[in-house]
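Participant: next come a sequence and a model predicted from it.
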Amino acid sequence: MSFFNHSAYRNCDGVIIMEARFEDPDVVELAASDLPIVVLDHVFSGCVSVMTDNVQSMVEIIHYIASKGHRKIAFIHGQENGFITQKRIEGFYKGCMELGIRIPAEYIVKGKYHDPGASAAATRQLLSLPEPPTCIIYPDDYSYLGGLRVFEKRGLTVPDDISAVGFDGIDLASNLRPQLATYRQDAQVIGKQAVIKLIEQIDGPMKKHGEQVFVKGSLQPGHSVGQIG
């Protein structure tokens, strides 16, 4: 039974789509249906989307790293076809351009979200460059664990030898030593906005439309970005 048919069978008034394989035909069918829909961290035409402001968050991260003297900044990103990834890459370049930082193409490496193994491979690739970066931004806090293992195997200490930044702001980041610098997504506000927007569609006469709601997060400096220069 497809997601749409299951929702209809259960007499759902509306659906919030999150943590899904957004390219899945069942998900695409559900998003294109007449049901009130809110999508988290993705954009479907005609649907309300709620997400962190991923462009601005990356700009803030770049400015913070640069304030510590770093100019060789690498970014291991998530899946290339994802809307969130595209926006974070956009924000990465925007922040670098604002500060006049030129980033070589080899500093942008594909990884996967929530996959320490993929981040470990990407970290080894970056550290093997003739001019390796002094700071690496990871797709998320959990993925950073893969990079940390590589650092330890190579005898590198964070932040004395290499600096790192995560994303999400989960409890793991604050419990690591040194504490991981990260960008905390405000999950409570994102969830609240998703429910509000869904109820507005259910209760109101309005038809589905492509509104995008951006929720501001906050930079958590931690202690994983060292001062250089």
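Facilitator: Looks like it arrived, so ask away. Keep in mind that what you see is a predicted model, and the values were worked out from it rather than measured.
Participant: okay, CA-based contacts and neighbour counts for the rest of this
Facilitator: Fine.
Participant: do me a favour and get the end-to-end distance for stretch 30-44?
Facilitator: Across stretch 30-44, the terminal residues are separated by 10 Å (C-alpha to C-alpha, to the nearest Å).
Participant: can you list contacts of it?
Facilitator: With C-alpha atoms under 8 Å, 6 or more residues apart in numbering as the test, stretch 30-44 has contacts from 3-4, 13-19, 22, 45-52, 82-84, 194, 197-198, 201-202, 208, 210, 212.
Participant: pull out the buried members of these.
Facilitator: Among the contacts of stretch 30-44, those buried by neighbour count (16 or more other C-alpha atoms under 10 Å) are 3-4, 14-17, 22, 46-52, 84, 194, 197-198, 201-202, 208, 212.
Participant: presented hereafter is structure B, for comparison with structure A:
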Amino acid sequence: MVTIYDIAKACGCSSATVSKALNNYPDVNIKTKEKIKKKAKELGFVPNLQARALSTKRTWNIGVLFEDKSNSGLTHYYFSQVLQAVKEQAEEKGYDITFISKNLGGVDMSYLEHCNRRNIDGVVIACIDFKDNQVQELMASKIPVVVIDYDSEFVSAIMSDNVRGLYELTSYLIALGHRDIVYAYGHEVYVTEERIRGFKKALDEAGIPFTEDMLVKSRYSEKQANIDAVEEILKREKLPTAVLFPDDYAAIWGINAFRNHGVKIPEDISVAGFDGVEIGEMIFPRLTTIKQNTVRLGKEASLKCIQLLESKSKDNTKITVGIELIPGGTAMPPKTQM
């Protein structure tokens, strides 16, 4: 078995330098580090994880806490991309990923207890009830925590620009001539609050009075909830000219529900989604939506978590990731404007 002493001999340096280079310590020259890593690969060196944990006082293990309200788990089309980016970035830096839950081997425990049992170095939290006592307990602990799409004074956060997203989407519809716009919003969580704020901001700047009937309660990624939202809208004496849905899948289910009632999209009602996932490109006409940068969200969360755990610190840094408006054929000027 190849050891760090073999690598040191082959590179003409000390075993301490080899150890530091393989563990990415900053006090090793970049060229020396590259030379050592290249030689280690050539010799077939496999690191002893237990020895590395003892020498660095870290387990090289990042916890991921993820429980989406739609119960789609890792098949969730949006968050699966975010979590994949978290995983890839962590692995690139030499870390493993462990999913955190309230149950380990049939034993009920808190999220913090699970982290302590597994000796987790740091945690990335996404898509969960952040007001849950156990989540709050974890965020207040000594473990470095980074949250995705939640603003907390206690931990670092990587956030998609949800206010700007709904603001730009609503402003786009207003520019097309729409004034009677309904937003079918998702679960009542922080992200939804931010998006409603962007929706109201766009209306206010356009001089369109906001009324409560411009909001219809729905749910993220849930077929029946969005069909029900359409049914509620169809009961109105006067239909809106445009409807915003909480996400792209919701928008597609909404489009189908409208069409089943003889409502043409976009001729009778314009429709828009949110997220910018691939399925929006697969329907005809293409879905009008806001594209979120899932890869950057995941990578930034992973990198920030690693930076915190390696510096043995906690902070409440906020990083906002931009969005992009994707105009599509599901939104057009209302009939009165044509």
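Facilitator: Noted; the coordinates are in hand. Please read these numbers as outputs of a predicted model, since none were measured by experiment.
Participant: quick one: which of the contacts of stretch 30-44 of the first structure sit in helices?
Facilitator: Judged by DSSP state H, the subset of the contacts of stretch 30-44 of the first structure located in helices is 3-4, 83-84, 194, 197-198, 201-202.
Participant: from these, pick the one nearest His223 of the first structure.
Facilitator: Ile84 (26.0 Å; C-alpha to C-alpha).
Participant: now that closest one: how far from Leu126 of the first structure?
Facilitator: From Ile84 of the first structure to Leu126 of the first structure the distance is 22 Å (C-alpha to C-alpha).
Participant: ok, now Ile62 of the first structure?
Facilitator: 18 Å.
Participant: more neighbours: which of these two?
Facilitator: Neighbour totals were compared for Ile62 of the first structure and Leu126, and Ile62 leads with 25 against 21 (other C-alpha atoms under 10 Å).
Participant: who's in contact with the closest residue to the more buried one other than its chain neighbours?
Facilitator: Nearest non-adjacent residue to Ile62 of the first structure, counting by C-alpha to C-alpha, 6 or more residues apart in numbering: Gly95, 5.6 Å away. By C-alpha under 8 Å, 6+ apart, Gly95 of the first structure lies in contact with 58-60, 62-63.
Participant: what do we get in the second structure for Gly95 of the first structure?
Facilitator: Counting by TM-score structural alignment, Gly95 of the first structure corresponds to Ala202 in the second structure.
Participant: any idea which element that match lies in?
Facilitator: Assessed by DSSP states H and E, Ala202 of the second structure sits inside helix 190-205.
Participant: chain center to that helix: distance?
Facilitator: Relative to its chain's centre, helix 190-205 of the second structure lies at 19 Å (C-alpha atoms, centre = their mean, to the nearest Å).
Participant: so the following helix or strand past it matches what in the first structure?
Facilitator: Counting by DSSP H and E, the element after helix 190-205 of the second structure in chain order, helix or strand, is strand 215-217. Aligned by TM-score structural alignment, strand 215-217 of the second structure falls on residues 108-110 of the first structure.
Participant: element containing the counterpart of Asp160 of the first structure in the second structure?
Facilitator: Matched by TM-score structural alignment, Asp160 of the first structure corresponds to Glu267 in the second structure. Glu267 of the second structure belongs to no helix or strand when assigned by DSSP H and E.
Participant: all the helices of the stretch 1-150 of the second structure, residue numbers only.
Facilitator: Secondary structure of the stretch 1-150 of the second structure by DSSP state H, counting those that start in this stretch: the helices cover 4-11, 15-22, 30-43, 49-56, 79-92, 111-117, 133-140.
Participant: the ones you listed: which one's closest to Pro240 of the second structure?
Facilitator: helix 79-92 (30.8 Å).
Participant: please state the offset of the closest one from the chain centre?
Facilitator: 10 Å.
Participant: packing partners for that helix?
Facilitator: strand 96-99, helix 294-311 (3 or more C-alpha pairs under 8 Å, 6 or more residues apart in numbering; DSSP states H and E).
Participant: now, of those, which is deepest in the fold?
Facilitator: Stretch with highest mean neighbour count among those: helix 294-311 (a mean of 21; mean count of other C-alpha atoms under 10 Å).
Participant: in the first structure, what residues pair with that helix?
Facilitator: Counting by TM-score structural alignment, helix 294-311 of the second structure corresponds to 187-204 in the first structure.
Participant: ok now that stretch, how far from the chain's centre?
Facilitator: Distance, centroid of stretch 187-204 of the first structure to centroid of chain: 21 Å (C-alpha atoms, centre = their mean).
Participant: what sits up against that stretch?
Facilitator: 13-16, 36-40, 48-52, 207-208, 215.
Participant: ok so, going back, any chance of the ones in helices among the contacts of stretch 30-44 of the first structure in TSV with distance to Pro139 of the first structure as columns?
Facilitator: As requested, those are exported to TSV (distance: C-alpha to C-alpha, whole Å):
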residue	distance to Pro139 of the first structure
Phe3	29
Phe4	31
Phe83	14
Ile84	10
Ala194	23
Lys197	28
Leu198	29
Gln201	33
Ile202	35
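Participant: of those residues, closest to Gly222 of the first structure?
Facilitator: Nearest member of these to Gly222 of the first structure, counting by C-alpha to C-alpha, is Ile84, at 23.6 Å.
Participant: what lines up with the closest one in the second structure?
Facilitator: Under TM-score structural alignment, Ile84 of the first structure pairs with Val191 in the second structure.
Participant: for Ile290 of the second structure, helix, strand, or coil?
Facilitator: strand (DSSP: H, G, I helix; E, B strand; the rest coil).
Participant: check contacts around it.
Facilitator: By C-alpha under 8 Å, 6+ apart, the neighbours of Ile290 of the second structure are 165-166, 169, 273-276, 323-326.
Participant: repeat that with 10 Å
Facilitator: Ile290 of the second structure sits next to 162, 164-166, 168-169, 247-248, 272-277, 323-327 when contact means C-alpha atoms under 10 Å, 6 or more residues apart in numbering.
Participant: before we move on, what about Pro240 of the second structure?
Facilitator: 178-182, 214, 233-234, 268-270, 334.
Participant: filter those residues by whether they're kept in the first structure.
Facilitator: By both residues aligned by TM-score structural alignment, their matches' C-alpha atoms under 10 Å, the contacts of Pro240 of the second structure still in contact after alignment to the first structure are 178-182, 214, 233-234, 269-270.
Participant: selection in ChimeraX covering whichever of these are buried, please.
Facilitator: Selection command for ChimeraX covering only the buried members of these, criterion 16+ other C-alpha under 10 Å:
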select :178,179,180,181,182,214,233,269,270
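Participant: restricted to helices, list the kept ones among the contacts of Pro240 of the second structure.
Facilitator: Checking these against DSSP H, those in helices are 233-234.
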